[in-house]
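1. give me coordinates for this.
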Amino acid sequence: MEQEYKYEVGVKLIEKTLPESDKVRKVWELLTTDVEVQAYLKMSNVFAVQRLRYNDHGPIHSRIVAGSALAIYKILTEKGFKPSVVADGVGDWEDSIIVTLMGAYLHDIGNSVHRTHHPIYSAMLTDRIAEKILSKIYGISEKAYMLKQEVMHAVFCHDEAYNCLTFEAACAKIADGTDMSSGRARYPYRAGKNDIHALSALSIERVELSPNGAKPLTINVYMSNETGIFQIDTVLGQKIATSGLAPYVEVRAYVKGKLFAVRSFETTHVIRQS
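-> Here you go, the predicted structure:
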């Protein structure tokens, strides 16, 4: 019987999706209390929001994406998808969740250096941060270094210019695209930015993740007007198309509660499921 549940993307989602695992919860605690991590996230917003008038790329965005990534992970694994970390013998299910969580939370820290080439800077900064955090869980071990590389891959591949090669990276990447409701756009809009990016984002009222649809993952986007479709096609859609999971994802857009559009996104790359 199909499970009747859905997850609303937002700051509280991580509280629902963080598993009852001491190891995973310790990683979450380390991420959210680490001075270096939090400084880089704050500086990401100094560059992105204050200097470039982009939307939120800081601590709140990272928290939202982490919660969304774990929700996507849960929905798809309950549908039978096997994480790459497990399938390829790199680690177990807990390790896989940790990779997803860290990749989602750290993906944008490179904005603290520059928006241009930020996926590269994000991966570079993640190198030391992931080693520091993972060593507190796994010690100085081969597994810690192997998982660090998985996290760096997830961080690097969050940008639509790069294809994800792992399930964990794909969950983090799609999750990044789901943080597109009006709250994320309020800062640049208040600063005077009123282009199609800001206006379309302001029209999005909420985003929900659901297993109850024609495809394994359904993303429901509720909008106040039709301009929000721009966000779906140019932001979320590109993330899905390069995630490696595009054939399994459907986006349903609603305007004032009525179905407005259904989107699926083509891809040339699909992550192996075996």
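
2. contacts, neighbours, all on C-alpha from now
-> Noted.

3. tell me where the stretch 151-274 of the chain has helices.
-> Under the criterion DSSP state H, counting those that start in this stretch, helices of the stretch 151-274 of the chain are mapped to 167-178, 182-190, 196-202, 229-231, 237-241.

4. can you list the residues that contact the fourth one?
-> Where contact means Cα atoms under 8 Å, 6 or more residues apart in numbering, the residues beyond helix 229-231 that reach it are 180, 196, 197, 200, 201, 253.

5. between these, which is closest to residue 23?
-> When these are compared for distance to residue 23, the smallest value, 29.9 Å, is given by residue 180; criterion: Cα to Cα.

6. ok, and the most crowded of the contacts of helix 229-231?
-> For these, neighbours were counted using other Cα atoms under 10 Å, and residue 180 has the most, 29 neighbours in all.

7. would you mind measuring from that residue to residue 231?
-> For residue 180, the distance to residue 231 equals 7 Å [Cα to Cα, to the nearest Å].

8. please generate a structure for the following sequence too, so the two can be compared:
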Amino acid sequence: MYSPADDHAFPDERVNDVLERIHQDTEIQTYLEAQNVNPVDRMRYNDHGAKHIEIVQHRALCLYDLLKSAGVEFNGARQQGLDEADEPVIIALAATLHDIGHVIHRDDHAYYSLPLAADILDRLLDEFYDLSDAIRIKGEVLHAILCHHSSETPLTTEAGVIRVADALDMERGRSRVPYEDGGRGINTISSRAIDTVSLRPGEERSVLVEIRMTNAAGVYQVDNLLKRKLKNSRLEDHIRIVAINAREDEDRLVERIEL
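-> Here you go, the predicted model:
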């Protein structure tokens, strides 16, 4: 979990101020509740609301911190002439707003998120930045929001972090692969097979993502969700994924798989 009070491998004062402002913003918090109605209540899919956003925020900032600790370079803010301190701001805002398009429809929600997020960013960024920097940060946030959808290719490392962090919300049935509540298809079964997801410094690569499964069905989830999101994320060379079947009371066909 990301904690503002901890020491980090990046300047964190600015992003911590932005996070505090996000948590106090009534419009944003209302969106995070309302965006769950279409996928959950009307389509009987899994959670895409406030809890999902909280998890993605934490995963994204923790992943960013590990990558920065390993010396991975980020190009989004830098190429816009912004400060290093703006990198986590871009990540935090994109993590917060990437799914608000669900209030319109789940299908193509990444595209619907863009105009809604743009309006919020116009208001919010004015409190922290002058017009020039606000426009540049807005563009980077919208790019990251768009590219969390696997059909679009991230052009910045910041956007890649959002893409991967979105997929890391997969513990105990929280997969980003949609499934119908109560269903028994492979998406449902494999999603519920994921027990825990942890991030830590890697040895061969910058970050190790360790996924503990309750049975081998979880491999489908890892392969069809996380591996797909990691592809073309700009982070393939920096993240190692290990999935472990932790169940002891079965004839384990799969004990460990590395991606």
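
9. TM-score for these two?
-> Aligned and superposed, the two chains score 0.89 in TM-score terms (TM-score structural alignment, normalised by the length of the second structure); 248 aligned residues with a Cα RMSD of 2.1 Å.

10. now the strands for the stretch 1-150 of the second structure?
-> Per DSSP state E, counting those that start in this stretch, the stretch 1-150 of the second structure carries no strands over any range.

11. and stretch 143-155 of the second structure, which stretch of the first structure?
-> Mapped onto the first structure using TM-score structural alignment, stretch 143-155 of the second structure covers residues 153-165.

12. give the contact list for residue 138 of the first structure.
-> Counted by Cα under 8 Å, 6+ apart, residue 138 of the first structure has contacts residue 144.

13. trace it over to the second structure, please.
-> Using TM-score structural alignment, residue 138 of the first structure lines up with residue 129 in the second structure.

14. could you do residue 226 of the first structure as well?
-> Taking TM-score structural alignment, residue 226 of the first structure has residue 216 as its aligned residue in the second structure.

15. what sits against the nearest residue to residue 218 of the second structure once chain neighbours are set aside?
-> In space, and not counting its chain neighbours, residue 218 of the second structure is closest to residue 190: 4.4 Å by Cα to Cα, 6 or more residues apart in numbering. Under the criterion of Cα under 8 Å, 6+ apart, the contact list for residue 190 of the second structure reads 217, 218, 219, 220, 221.

16. in JSON lines: the helices of the stretch 151-274 of the first structure, plus distance to residue 102 of the first structure.
-> What follows is the helices of the stretch 151-274 of the first structure, written out as JSON lines (distance: least, Cα to Cα, whole Å):
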{"stretch": "helix 167-178", "distance to residue 102 of the first structure": "9"}
{"stretch": "helix 182-190", "distance to residue 102 of the first structure": "21"}
{"stretch": "helix 196-202", "distance to residue 102 of the first structure": "26"}
{"stretch": "helix 229-231", "distance to residue 102 of the first structure": "25"}
{"stretch": "helix 237-241", "distance to residue 102 of the first structure": "18"}
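
17. winner for burial among those?
-> Among these, the stretch with the highest mean neighbour count (mean count of other Cα atoms under 10 Å) is helix 167-178, at a mean of 30.

18. what sits up against that helix?
-> Here helix 167-178 of the first structure makes contact (Cα under 8 Å, 6+ apart) with 9, 65-66, 68-70, 72-73, 82-85, 96-97, 99-101, 103-104, 151, 153-155, 157-159, 164, 207, 235-237, 239-240, 243-245, 271.
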